[in-house]
Every structure is written in structure tokens, then in C-alpha cells.
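Participant: only geometry, no sequence info:
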């Protein structure tokens, strides 16, 4: 896929302009968005991603369009998993609802910069060393096993990393928020608010998630342009999705299991691709493995969509059953007959 420098420039400027516009709106009027506002923004961003994919289909062909859609859907699903961590962090630091939108936007912006760096490093490594696919595949399979063993994540708890603990020690921090502001004046002294710590927590946590998402999308496409744009579109609208989903996130009890299947599938795909293009001396004498099949992008897209659809339906069914059981539990307990009332036989 040949992408002209002008196309890269237009894409970068356009996507950054969207993020800066969003940042300007939030910075001027931090608030908790309404359901209507969230839905409209999400539809706008999803529409942009679909339009971009259709443009790829028209100008680059179905193969690259399919790679983009598979990568975008996978990254979007992993981003939804990020929202679980966002919810935990917001609750851990008791962030006011009106300030959460700004925290999310800054955190997502930092995540975009981090993922951009990972994409550049990953693309350079892949172009020079085919054996990197073995490492990516092994890492994704390990991540899949870890996610599957982690269950539904009900016991997940945010733990402050070393960098956050260091920030708490060396910086003058207040224990109170000042709306969405980063500083406040207390007794004539200017202090940083907990907003700084929250943003650092989200940024560093998203860096960890990038370690999963970047190898995953490189398993679906090796085109840096598609990898970058799929990640950007997956992050856009994430903060609106945070407010829109709300309690629904807690009902996606099988999301980790579904993502483990997706990541495991992509990990196996990477192994097969590495074997198909093998140049490692101690594997098959450094020659490609002839029997290693290639998994088409169409099959990959179908497997990803099918797995996520089954995951969502199964999660909602289980959550509904649990809610119904909790609701009817006390009422289902047998009641003693009222004294003095005759029993009526059938």
C-alpha cells in the first residue's frame, strides 16, 4: 500500500484538528454530557470511520479496506475494555462527574501519542525482522490466557504505580478538587489538585493497554497508515461512550473472555504468518514452512465480529438473569399461611 506524504499530512492534520476542537469545547465548558450529546458524537465518529473505510475500498481495494475494518473493530473493542479501568480510576479518586470528561480527553490524547510511538517502533521492527511476529504472537497468546484466567474482572482494583506514588511525594498536592482545574490556592499557597494524579493514572494505564493493542492490530495489517488510523478512530468518541454506557459496562461480564478469544485468534494468526514467511535458522532450516496456512482478512473479520457479538449477547443475558434473580429472590421465599384463613383446594 503506497500512501503519499500528502495523504499522511492531510490525515494527521485532520485527525489532530478534531481532537483539538474537542479539547477546546471541553476546556471551555467542562460538563457531564447528556445522552443525546453522547449518541450524536459517537454516531459522528463511527460514521467517519465507516466513511474512511469506504474510501479505502474505493481507492485501495477490498483487501486494505477489510484490514482497516478488522483492525478498527478490534481496537475499538480493546478500547471499551479500557473503559473498565477508567471507571475504576474515576471511582478510586472520586473524580466529580463534571470533571470526568476533561480527564478522559486528556488521557485519550496521551494514549494516542503513546500508541503513535509504539506504531513507529513496531513498523520499523517488522520491516527489518520477520521473527518479530513470533514475539507478537507469543505475547498475544499470553495476554489471551491472562484475560481468560482473570474471569469477569469483578475483583479488579486499581493499584497506584511507582510513578504516581513518586508524584504524590514530591509535588504539592491538594486533597480537594477545583472543578476541572489543575491548580487551586489554599491559604495563599498554590497547590496542584488531584486532577493531575488522575490524568497520570489514566495515561500510564493506557500505555500498558497499548502493549496489547499494537501487536493485535499488526496481526491484522502491517500497513503503518492503517494501523495508525484504526487506532485513532478507535479512540475517538471513547469519552462519550464512557458516559453513554454507564452501568452497561458492569453488565458486560464476558467481555474479557471474548477479548481473550480475539487476541488468542490473532496470536495464532501471527504464528502462522511467521511460519509462512519464516527466516529463523533453527525453525525448518530457515526456510518458509509450506504447510502453514494463511488466514484471510475476511475470515479474521468474521471471527472477530462473531466472537464479539456472542460475547455481548451472552453478557446481557447473564446480567438480566442475575438482576431478575436478585429482584425476585426475597419475594420467592415461601410465606407462612395467614392465621384464621382457610385453604382453598383446587
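Facilitator: In hand now; what should we look at? Please read all numbers here as calculations on a predicted model, not as lab measurements.

Participant: From now on I want contacts and neighbour counts done on CA atoms only, so please keep to that.
Facilitator: OK.

Participant: could you list every residue that touches residue 76?
Facilitator: 231, 234-235 (Cα atoms under 8 Å, 6 or more residues apart in numbering).

Participant: do that again at 6 Å, thanks
Facilitator: Contacts of residue 76 were listed using Cα atoms under 6 Å, 6 or more residues apart in numbering, and they are residue 234.

Participant: here's the one I want to compare it with:
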């Protein structure tokens, strides 16, 4: 189905309007979103994406509809995995809690722009060179293998190439000045960490696109569906971050599920490349008669793998222990970091979460509790948080 320029224009206006609404009504004034706020807006964005998918199904047919939902679910799952990296970057730069929304919205906008460029580039390559499917398939198979590495989500540093260049070329400061991108230090204009963390997230978004775009092109080659599924999967990612913040560590098998999905789509792409083969050294440049996997089968496998992955993660005792311990460490660090937030009620909320998590940890089976990495350092951090809280109450 060919999508008219009018439909493209309306879609772009709707997406830009949603982003503008997000900024002017939620992010312009720095604040820490409540759990209820995050839940309501996360549900709203998912609802908008589902309604759009239903409209595609009604007006474009079941083929386009199933392609959209397969692409949306896959991109949404990859976006959740990307939140792990966002969490590392934000923690590494010690972004104040009330300013994290602005950083995340910038990441979403940059990601949408970067992925749009990759989408049109990928479409142009596919239309001109059928062998690109081999490359896309290989990229996904390599990415699937990388996800199985123990350090798949990297370490606690966000000192990437772009950040090192920025610090060498420009005058930077170590401290935030509200949510400003520039400040005055020693009479000189300087970059704040707020700008640097946005650069870090923007740089990682480009890397995310390298596996995200081939994955969705493995499910559909309709550029409109690729674009809208990608865009709607990114919308609401900011709210989702605050909704499941602290539960990300619980999804201990998510990387395995995503690896299985990416490997499956990689194989699907290679099979499609063989079916469309034009390379002279494969079957004398003639198409290879292979089985092609339908979109319906793809959608079923994607949903099935993600369902099993999430349920297995939520039921895992090791996952529960890892979540509580990592949350306790994070909340202890945040409580001790005076620059994390200027809101006294937010600090008190963090301390209450810390004590609740500590109670859960003490009630766990020691074999799960003691497996945590750097457990002695975590205990020391928690003890120091208790000491400082007692000092605060004694004032």
C-alpha cells in the first residue's frame, strides 16, 4: 500500500505535537514525576500506539497491521533494553533527579531524528541493492551474540569518544547549574554536565540505531510502517523510565530474550536475501528457493519469547535478590550525593525506599543475597546512609 504525502504530513504533525506537549506541559518546569504520573502517561502513549495500529489494520489491511505491531513490539523491547544504558549514563553523570526528564526527552528526540535518517538510508539501499539484507542479517546475528556477553550493558562509565573530544575542545565544569546547558565559571562561559550527558546519550542512540533499524526492516520493508513503529516505540520512553526505574534490574533474562529475537530476525533476513539473491557467487546469481517466514509467524514468536522472558525474570529468586540489592546501592548512593536532588521530600522518599529494600534483603535466602557483586561495599554505603540520616534527624 502506498501512503500519500498527506498521511505522511499528518503523522509527522501528530508526532511533533506529542513531543511539544511533553516538553511544555511536563518537562519545562523541572520536577520529579510521581509514580501515578508516570503510569498514566505511559499507558496513554501505549494506547495511542495501539489505536494507530488498529487504524493501520483497518485502512491498510491485516498485512500492514501485523507488520506494524510486530515492528512496534520489537522496537519497544529494544527501547526498554536501551533504558539500561540510559540508567548507566545518567548515574555516571550524577544527573539531578528533577532534571532527568529533560535529558531523556532530548535522547528520545535525537534518537527519532537519527533513526529517521537511518530508515530512509536503509530503504534507499534496499531498493537499490538486494544484497543489503545479507548485511542487515549479519549485523543482527552479531548483535544477538554480543547481548549474551556478561558485560552486555557496559560498565558504570559513560566516557565515550564524543565526551572526551568535548572536554578537550571546550571549557567544562564538574557541577550542574540547574538544567542550564552553559554556565559562567571563573568569569568564563563553560559547558555544564547537562550538555555533556545529552551528548553521551545522543552518541549511544546512534549505536542503538545500528541494530534497531535492521531489526524492523527484517519484519517489513514498508518505510511508513518502519518509521511509525519506531517513532511510537520511542514515545513514552521517558515516562516508562520513571515507571520501571528500579525494576530494570529485575528483567535479568531480557538480554537472552532480545538475543533470541534478533537472531531470529537475522535468520529471517538472510533467508529473504537468499530468496531475492543477485550475488553472482551464490547460486550463480539466481534466487535460492528457501522457506520465507511470514509476518504472522514472526509476530507470534516475538510475543512468545518476550512473554516467557518477562515471566521467567519476574519469578526468578535470583532476579528479585539482584533487584533489591542494586536498588539499595543506587538509593544509598543517591541519598549520600547532595547534588542528586535539592528536594528534601525526594531525599526522604529515597531513604524510605532504601530501608524497605534493606528489610527485603535481610529476609532473603543468604545464598542469593551473598552472590551480589561488591556486597561489602554496598553494606558500607547503606551503613553510611543510615549514619547521615540519623545526623540529619538530630539537627
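Facilitator: Thanks, I have it. Keep in mind the model is a prediction, meaning the values are calculated, not measured.

Participant: TM-score them against each other, please.
Facilitator: The pair, once superposed, lands on a TM-score of 0.91 when counted by TM-score structural alignment, normalised by the length of structure 1; 330 aligned residues with a Cα RMSD of 1.9 Å.

Participant: which SS class is residue 184 of structure 2?
Facilitator: strand (DSSP: H, G, I helix; E, B strand; the rest coil).

Participant: Next: residue 364 of structure 2.
Facilitator: With three-state DSSP as the basis, the three-state label of residue 364 of structure 2 is coil.

Participant: State the distance from the spatially closest residue to it that is not a sequence neighbour to residue 293 of structure 2.
Facilitator: Nearest residue to residue 364 of structure 2 in three dimensions, chain neighbours excluded: residue 321, at 7.3 Å (Cα to Cα, 6 or more residues apart in numbering). Distance of residue 321 of structure 2 to residue 293 of structure 2, given as Cα to Cα, to the nearest Å: 39 Å.

Participant: between these two, who's got more neighbours?
Facilitator: residue 321 (25 against 16; other Cα atoms under 10 Å).

Participant: What's the match for residue 293 of structure 1 in structure 2?
Facilitator: Alignment note (TM-score structural alignment): residue 293 of structure 1 maps to residue 291 of structure 2.

Participant: correction: residue 70 of structure 1
Facilitator: Matched by TM-score structural alignment, residue 70 of structure 1 corresponds to residue 70 in structure 2.

Participant: could you pull out the helices for the stretch 51-200 of structure 1?
Facilitator: Shown for the stretch 51-200 of structure 1, the helices assigned by DSSP state H, counting those that start in this stretch span residues 62-92, 97-128, 132-149, 162-170, 194-218.

Participant: Give me the buried positions along the third one.
Facilitator: Counting neighbours by 16 or more other Cα atoms under 10 Å, one finds that the buried residues in helix 132-149 of structure 1 are 132-145, 147-148.

Participant: sorry, back to before: which outside residues touch the strand or helix carrying the residue nearest to residue 364 of structure 2?
Facilitator: Following DSSP states H and E, one finds residue 321 of structure 2 within helix 317-336. Contact with helix 317-336 of structure 2 is made by 246, 249-250, 252, 340, 350, 354, 357, 368, 378, 381-382, 385, as judged by Cα under 6 Å, 6+ apart.

Participant: mind listing what the residue nearest to the spatial centre of structure 2 touches?
Facilitator: The geometric centre of structure 2, computed from its C-alpha atoms, lies nearest to residue 82 (Cα atoms, centre = their mean), at 2.7 Å. Residues near residue 82 of structure 2 by Cα under 6 Å, 6+ apart: none.

Participant: Aligned to it, what sits in structure 1?
Facilitator: So, by TM-score structural alignment, residue 82 of structure 2 is matched to residue 82.
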